[in-house]
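Engineer: Attaching a predicted model along with its sequence, questions to come.
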Amino acid sequence: MATLFIRNLAVVIIISFFSSLYLSVPSLASSDGFVHCLLQKIPDELVLTQSSSSFTDVLVSSIHNPRFVNNATARPLCIVTPTDASHVQAAVRCGRAEGIHLRARSGGHDYEGLSYRSARDGEVFAVVDLGARLRAVSVSVDDATAWVESGATLGELYYAVAKTSPVLAFPAGVCPTVGVGGHFSGGGISIMSRKYGLSVDNILDAKLVNAHGELVDRAAMGEDHFWAIRGGGGESFGVVVSWKIRLVEVPPTVAVFAIVKTVDEGAADVISRWQHVTPRLPNELSIRVKVRGQRATFQSLYLGPCASLVPIMSSIFPELGMTSADCREMSWLDSVAFIQFMDLTTPVEALLNRTTSLSTYTKAKSDYVRRAIPKDVWKSIFSWFAMNGSDQMLLEPMGGFMDGVPAAATPYPHRAGVLYNIQYITFWFGDDTAAVANRWINDLYAFMEPYVTSNPREAYVNFRDLDIGENAVSNDGVSTFESGKVWGEKYFAGNFERLAAVKAAVDRTDYFRNEQSIPPLPVEIK
């Protein structure tokens, strides 16, 4: 194993990452000063160079997709694991001074891995890993708010809130290992969105390190900047260290069910009907659908008792055949665990598990549906789930609260008139099945084009997909606006240009950037 020792800095570039993985070696001319600067301002144990014994463990600790741990990926010069906002400030200031860009990671679920890797060979960058040590959750029952650090997972947030008060909750995603910072940055779809909106609809304040290395809150950053970080995507406007959130009320007991319908039992007919039923449901009731193989699973959360839910379902959605035997009552926190794990015996403490696996490869894509897909098309869709490489499709209902929020209220524009969001995802194990899995998801995505939104074909930034476009970089090292529009209008529709204007105002030199970060709006367009 080849190593290079740099005097007085204790920096060692390890050529071998894992036993079979290649690490690109950054230019020492740009990295010497950066690491030296960090070690002058941050405790040594918080700066992990590639020679550090824990570098590999920390890097892979929240990687959820092993397809980015390979010889085609540019990896960080070092990892900063801050315990305080001042450490993030130091990293930004050192990076600006020495020409090293930063990527911030909270949970590592970014579907394209852009929070911890570069898709561009030879790029020199460092990672600020908020998930390592900045994970505190502080709940105030008196005013139903909480401050949560960006490195906390959704599971940790839910657990802390519910254990403080059984009648308080927060609307965010189902998967408990997702990091708060990345989830909030993209909007935050929730199974309670029909009642309480997105995560970003319930954010009151934030503490952010800007491109100058200053720590600012909502008042100091200004309303345009605050607007942009609530759904404008990660890695564009600074590093959000913590968020102040508005907690929402839930009853002490909620009701859930999970009902499976096979193709032979009319799954296509029931999903077709679900599309028309969803907008008519009470806002307190949400039913999501998972399509996998030749079956559809209808998962529901109702903010009320079974005694109320059963007659609602009998009246509005009899096609599902839900009865009192299907209904379970439990606390809201228990419902989070049930909907994720689909097992009544799994304890809520499982929501705190941050363990990741490097055995399952994934690829995801997304769509939005504004007009119900015809029943016969759903029958054709199920045929795709009998093919080699197939995996699953998740349908998240919108409407309710979401219909009453203007598209420009936050950067997330997919509001009034959206019936549901689609997430397509495929999994595979090892390179030998990668081609089949990727061909399946790409072909299904192409098949769905006539039945989903168009001009633009809308997509959800939290289901990041580099296939829809990637930034080009100009000669002065700034992401170009025209290349950003290609993918940006799919994620943000009419809000993209405003996001680019905010970017130009707060980070014109494009310090915070990745392959799908917001580019600065050119002066001539303003």
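Structural biologist: Looks like it came in fine. Numbering: from 1, shown residues only.
Engineer: Every contact and neighbour count from this point should use C-alpha atoms.
Structural biologist: Will do.
Engineer: Span of stretch 330-350 from start to end?
Structural biologist: Its first and final residues considered, stretch 330-350 spans 16 Å by C-alpha to C-alpha, to the nearest Å.
Engineer: so residue 518, which of the three states?
Structural biologist: With DSSP: H, G, I helix; E, B strand; the rest coil as the basis, residue 518 sits in coil.
Engineer: my guess is it contacts residue 502, does it?
Structural biologist: No - between residue 518 and residue 502 there is no contact under C-alpha atoms under 8 Å: 9.3 Å.
Engineer: Which of those two has more residues huddled nearby?
Structural biologist: Neighbour count, other C-alpha atoms under 10 Å: between residue 518 and residue 502, residue 518 has more, with 31 against 24.
Engineer: structure B:
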Amino acid sequence: MKFFPVLLSFLLLSVSCATSAPVSFDGFLQCLTRKTQSTLPIFDSIYTTQNTSYDSILHAPMPQVKKNSTTGEKTVEVSFIAHFLGSSDKLVALLNKRFPELGIQSTDCHEMSWVESIVFWADYPLGTPISVLLNTTNMAVYSKGKSDYVKEPLSKDVIESIWKHMIKIEKILLDINPYGGRMAEISATATPYPHRAGNLFHVMYYTYWTEAGINATNRYVRLTRELADMMTPYVSKNPREAYQNYKDLDIGVNQDNQTDFATAAVYGMKYYKDNFARLVLVKTMIDPENFFKNKQSIPTLPRVGDGYIRGILPLIESAIG
């Protein structure tokens, strides 16, 4: 018997809105309303302190700075991209039921195969042939990324400050991933990933540039750090959590091919919270000589001579129950 693969279609939807500096949250909402065929207030579909129960299948709002090629004016554009498994007819019906104010039609959607969606997520224009994935020559792009978890709604003033700082950096995007739903149902200790219930969304600050040289690098890294510093009062605390897949060397890095326990405890608690202790035990049991390591890897238990430091093992065992 032969088995044939079933090619599943993926739909990608983008709705964009731009506002000119100086920016305001109210202006953004008004702009988004004007850009859609509104039958209901767009405000009802956005998370606010007055509306905390909205239900959305839209994924990853991505504020990004755009520059007018004619006037040179910089704006902040916010795109909502949905990656949907199924046909456009099914998605349009679902969106028009939950978000009638968007007025989505099948012509707003782009059905494609899995491999074609890979081309899209690689930031190529729609319609680019999949053969581009065979291209092994790429333009050098430098980047700096940081991440945060947000547990309380951001005020209008904070959002305005974020946009102004983004316009200052220019070559930056914020990737915002809403939480809740299934993510909140899974226990924080069920897997190494601990960022579950209590988070409104995760945000990545991603700055990118093509200019070579230390001056450009120093400038963009400094501006990215300034934006993250500005966000300190509005994100998670004790620890300030971070996403492990977005490596941030600012929160600790091992030197000289050695894994320092004290250094690892800092980034480890940010990435894994209380699960860090269990990961240390697993690492110590499976790889006691720390053969597999990187700049931000899980450490083994500290040792003195041939034994572990007295008192550490009971503390960690107590922490994991």
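Structural biologist: Looks like it arrived, so ask away. Bear in mind that the values here come from a model prediction, so they are computed numbers and not experimental data.
Engineer: So after superposing, what's the score?
Structural biologist: TM-score for the superposed chains, counting by TM-score structural alignment, normalised by the length of the second structure: 0.73, backed by 275 aligned residues with a C-alpha RMSD of 3.2 Å.
Engineer: Common neighbours of residue 518 and residue 502 of the first structure, please.
Structural biologist: Here residue 518 of the first structure and residue 502 share no contacting residue, scored by C-alpha atoms under 8 Å, 6 or more residues apart in numbering.
Engineer: for the stretch 51-200 of the second structure, what spans make up the strands?
Structural biologist: Assigned strands in the stretch 51-200 of the second structure, in chain order: 59-67, 74-85, 110-112, 142-150, 172-178 (criterion: DSSP state E, counting those that start in this stretch).
Engineer: Out of these, which gets nearest to residue 103 of the second structure?
Structural biologist: strand 74-85 (14.3 Å; C-alpha to C-alpha).
Engineer: And the closest one, what does it pack against?
Structural biologist: Counting contacts by 3 or more C-alpha pairs under 8 Å, 6 or more residues apart in numbering; DSSP states H and E, strand 74-85 of the second structure is packed against strand 10-20, strand 59-67, helix 156-169.
Engineer: Quick check: buried residues in it?
Structural biologist: Buried residues in strand 74-85 of the second structure, counted by 16 or more other C-alpha atoms under 10 Å: 74-82, 84.
Engineer: same deal with stretch 356-370 of the first structure?
Structural biologist: Counting neighbours by 16+ other C-alpha under 10 Å, one finds that the buried residues in stretch 356-370 of the first structure are 361-370.
Engineer: just stretch 198-206 of the second structure next, same as before
Structural biologist: Neighbour counts using 16+ other C-alpha under 10 Å place 199-206 of stretch 198-206 of the second structure among the buried residues.
Engineer: Please enumerate residues in contact with the helix ranked longest in the second structure?
Structural biologist: Longest helix in the second structure, counting residues (DSSP state H): helix 214-230. Residues from elsewhere that reach helix 214-230 of the second structure (C-alpha under 8 Å, 6+ apart): 142, 144-146, 162, 165, 169, 205-209.
Engineer: just checking, next helix/strand downstream of it?
Structural biologist: Downstream of helix 214-230 of the second structure, the first helix or strand assigned by DSSP states H and E is helix 261-272.
Engineer: Make sure residue 151 of the second structure is actually in contact with residue 236.
Structural biologist: Yes - using C-alpha under 8 Å, residue 151 of the second structure is in contact with residue 236, at 6.5 Å.
Engineer: picking up where we left off before, need the strands of the stretch 51-200 of the second structure in JSON lines with distance to residue 215 of the second structure, can you?
Structural biologist: Formatted as JSON lines, these follow (distance: least, C-alpha to C-alpha, whole Å):
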{"stretch": "strand 59-67", "distance to residue 215 of the second structure": "22"}
{"stretch": "strand 74-85", "distance to residue 215 of the second structure": "23"}
{"stretch": "strand 110-112", "distance to residue 215 of the second structure": "41"}
{"stretch": "strand 142-150", "distance to residue 215 of the second structure": "13"}
{"stretch": "strand 172-178", "distance to residue 215 of the second structure": "17"}
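Engineer: circling back: and of the buried residues of stretch 198-206 of the second structure, the nearest to residue 48 of the second structure?
Structural biologist: Within these, proximity to residue 48 of the second structure (C-alpha to C-alpha) peaks at residue 200, which comes in at 10.9 Å.
Engineer: now the helix or strand residue 194 of the first structure falls within: which residue numbers in the second structure?
Structural biologist: Here residue 194 of the first structure, judged by DSSP H and E, is contained in helix 193-196. Mapping helix 193-196 of the first structure onto the second structure (TM-score structural alignment) gives no aligned residues.
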